[in-house]
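[1] got a structure for you, letters missing:
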């Protein structure tokens, strides 16, 4: 099992006839280049202590990682599972430089929360309301619009205004709940010891939306991660042949 399997398969097709076309090495200082014979794909690896530059047909990415086992950056990646999301944290430009909004992740998160709510007895019509107001929207492609729709969505939510004096009132909308203090239970006409609070008591709204993980690394970065893993394996094989 690998991360981004479709991209991994694409890399495998591109490099199946890849050949080592340039090799320069002086200790941990390397310049290694491979090129596909039947296509335009090429991958270049440049190393110096604690640094790795992956370049070629799908962009350039500079990794830096200081540690007791990373002076040779090939040792860091040699033989491990390709995990672009984790590797992005080692980029000199930061992980955000290769991340992008993933609409599918948002849709999957919305569907998962709705399914859980329905199982727990959410108000009737929740699925239809979510489908109409969010999932069928032509604005889902925009992260900002999509998040705003999710933040604003409510279905069957009711609110309760509660006063410290014991009085309370249920409302169908939040605005009525907050204005109750001034128009239906005006504390200024009472003894001044009244404190009114408003809370949700029913219905459905999405929770912890700000914590949703909606980003993925972009195609080109994931491609270069898989290509770099392949290239290091080819480099090791070439070194063994020379040693033999």
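    Right, received. Where do you want to start? Note that this is a predicted model, so its numbers are computed, not measured.
[2] rest of the way, CA atoms for contacts and neighbours
    Fine.
[3] Kindly list the longest helix within the chain.
    helix 219-243 (DSSP state H).
[4] Off-centre distance for that one?
    On the basis of Cα atoms, centre = their mean, to the nearest Å, helix 219-243 sits 26 Å off its chain's mean C-alpha point.
[5] helices or strands up against it?
    helix 5-14, strand 42-48, strand 51-56, helix 84-87 (3 or more Cα pairs under 8 Å, 6 or more residues apart in numbering; DSSP states H and E).
[6] of those, which approaches residue 243 most closely?
    strand 42-48 (21.0 Å; Cα to Cα).
[7] try this one next to it:
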């Protein structure tokens, strides 16, 4: 599991530690299951109908379509998600599934600086200080591309250092909203199926 997915999972667990499950509707493949309560931090609900699953709540809204019982499609162990494959099954989304990765952004900026650095140690130090303050310290705030476009630093000889062709850089990764929604789906289905199994065991 990537570092981003590990961090998204830990963050997700912090939201749902005290969540209670409420089954609002259950009729075969027609389900409406809520976790937490509207207004509480990190609440969400899962709604299924034949061929579809929709998640709404604090982790944004996403609707997937694949097989008749979508609870079976997402049935995985806690902590494991497959965002790339699942993204292919999206039919509706309330927000973007990708965003600039702070890790990729930092790596690309540092690599570009390193490839183009000057022979002067003092010049390099001043330039990298400006890069750190104006770019690297902004990583993860959502304005990385704008910061790259606006960055200007004048060297001692009067030449201007800017980042060229940065729009060709691969800076994106999965958005935190999408990853947490994926974790919520798997976690919620596991809770639901455990409750159904327990109910069946008691009835037997």
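    It's in. Quick caveat, the model's predicted, so the values are computed rather than measured.
[8] Structure 2: matching residues for the longest helix of structure 1?
    Mapped onto structure 2 using TM-score structural alignment, helix 219-243 of structure 1 covers residues 176-200.
[9] hmm, back to that, mean shift between the longest helix of structure 1 and structure 2?
    On superposition with structure 2, the mean distance recorded for helix 219-243 of structure 1 (mean Cα distance after the TM-score superposition for structure 1) is 1.6 Å.
[10] and the angle from that helix to strand 51-56?
    Computed with axes from the mean of the first three to the mean of the last three Cα atoms, to 10 degrees, the direction of helix 219-243 of structure 1 lies at 110 degrees from that of strand 51-56.
[11] count of residues packed around residue 147 of structure 2?
    By other Cα atoms under 10 Å, the residues close to residue 147 of structure 2 number 15.
[12] Ok, which of the helices and strands packed on helix 219-243 of structure 1 comes nearest residue 224 of structure 1?
    With Cα to Cα as the criterion, residue 224 of structure 1 lies closest to strand 51-56 of these, at 6.9 Å.
[13] how about the closest one: buried residues?
    Buried residues in strand 51-56 of structure 1, counted by 16 or more other Cα atoms under 10 Å: 51, 52, 53, 54, 55, 56.
[14] Let me know whether the first one touches residue 61 as I believe.
    No: counting by Cα atoms under 8 Å, residue 51 of structure 1 sits too far from residue 61 to count as a contact (10.7 Å).
[15] coming back round to it: can you list the buried residues in the match of helix 219-243 of structure 1?
    By neighbour count with 16+ other Cα under 10 Å, stretch 176-200 of structure 2 contains the buried residues 176-192.
[16] swap in stretch 129-138 of structure 2?
    131, 132, 134, 135, 136, 138.
[17] just stretch 207-222 of structure 1 next, same as before
    214, 215, 216, 217, 218, 221, 222.
[18] Pick out the residue closest to the middle of structure 1.
    residue 215 (2.4 Å; Cα atoms, centre = their mean).
[19] any idea how far the residue lying closest to it once chain neighbours are set aside is from residue 225 of structure 1?
    Closest residue to residue 215 of structure 1 apart from its sequence neighbours, by Cα to Cα, 6 or more residues apart in numbering: residue 101 at 4.6 Å. Separation of residue 101 of structure 1 from residue 225 of structure 1 (Cα to Cα, to the nearest Å) stands at 19 Å.
[20] what does residue 237 of structure 1 give?
    Counting by Cα to Cα, the gap from residue 237 of structure 1 to residue 225 of structure 1 is 19 Å.
[21] which ones are touching residue 170 of structure 1?
    The contact partners of residue 170 of structure 1, by Cα atoms under 8 Å, 6 or more residues apart in numbering, come to 158, 159, 160, 161, 177.
[22] one more time with 7 Å
    158, 159, 160, 161 (Cα atoms under 7 Å, 6 or more residues apart in numbering).
[23] helix, strand or coil for it?
    strand (DSSP: H, G, I helix; E, B strand; the rest coil).
[24] same check, this time on the one 10 residues further on
    Secondary structure state of residue 180 of structure 1, per three-state DSSP, is helix.
[25] element containing the closest residue to it other than its chain neighbours, please.
    The shortest distance from residue 180 of structure 1 to any non-neighbouring residue, by Cα to Cα, 6+ apart, is to residue 161 (7.2 Å). Assigned by DSSP states H and E, residue 161 of structure 1 belongs to strand 155-163.
[26] follow-up on the earlier one: turn the buried residues of stretch 129-138 of structure 2 into CSV, columns for secondary structure.
    Supplementary listing: the buried residues of stretch 129-138 of structure 2 in CSV, determined by three-state DSSP:
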residue, secondary structure
131, helix
132, helix
134, helix
135, coil
136, helix
138, helix
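[27] can I get those residues in a markdown table with distance to residue 105 of structure 2?
    Below are the buried residues of stretch 129-138 of structure 2 laid out as a markdown table (distance: Cα to Cα, whole Å):
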| residue | distance to residue 105 of structure 2 |
| --- | --- |
| 131 | 12 |
| 132 | 12 |
| 134 | 13 |
| 135 | 9 |
| 136 | 8 |
| 138 | 10 |
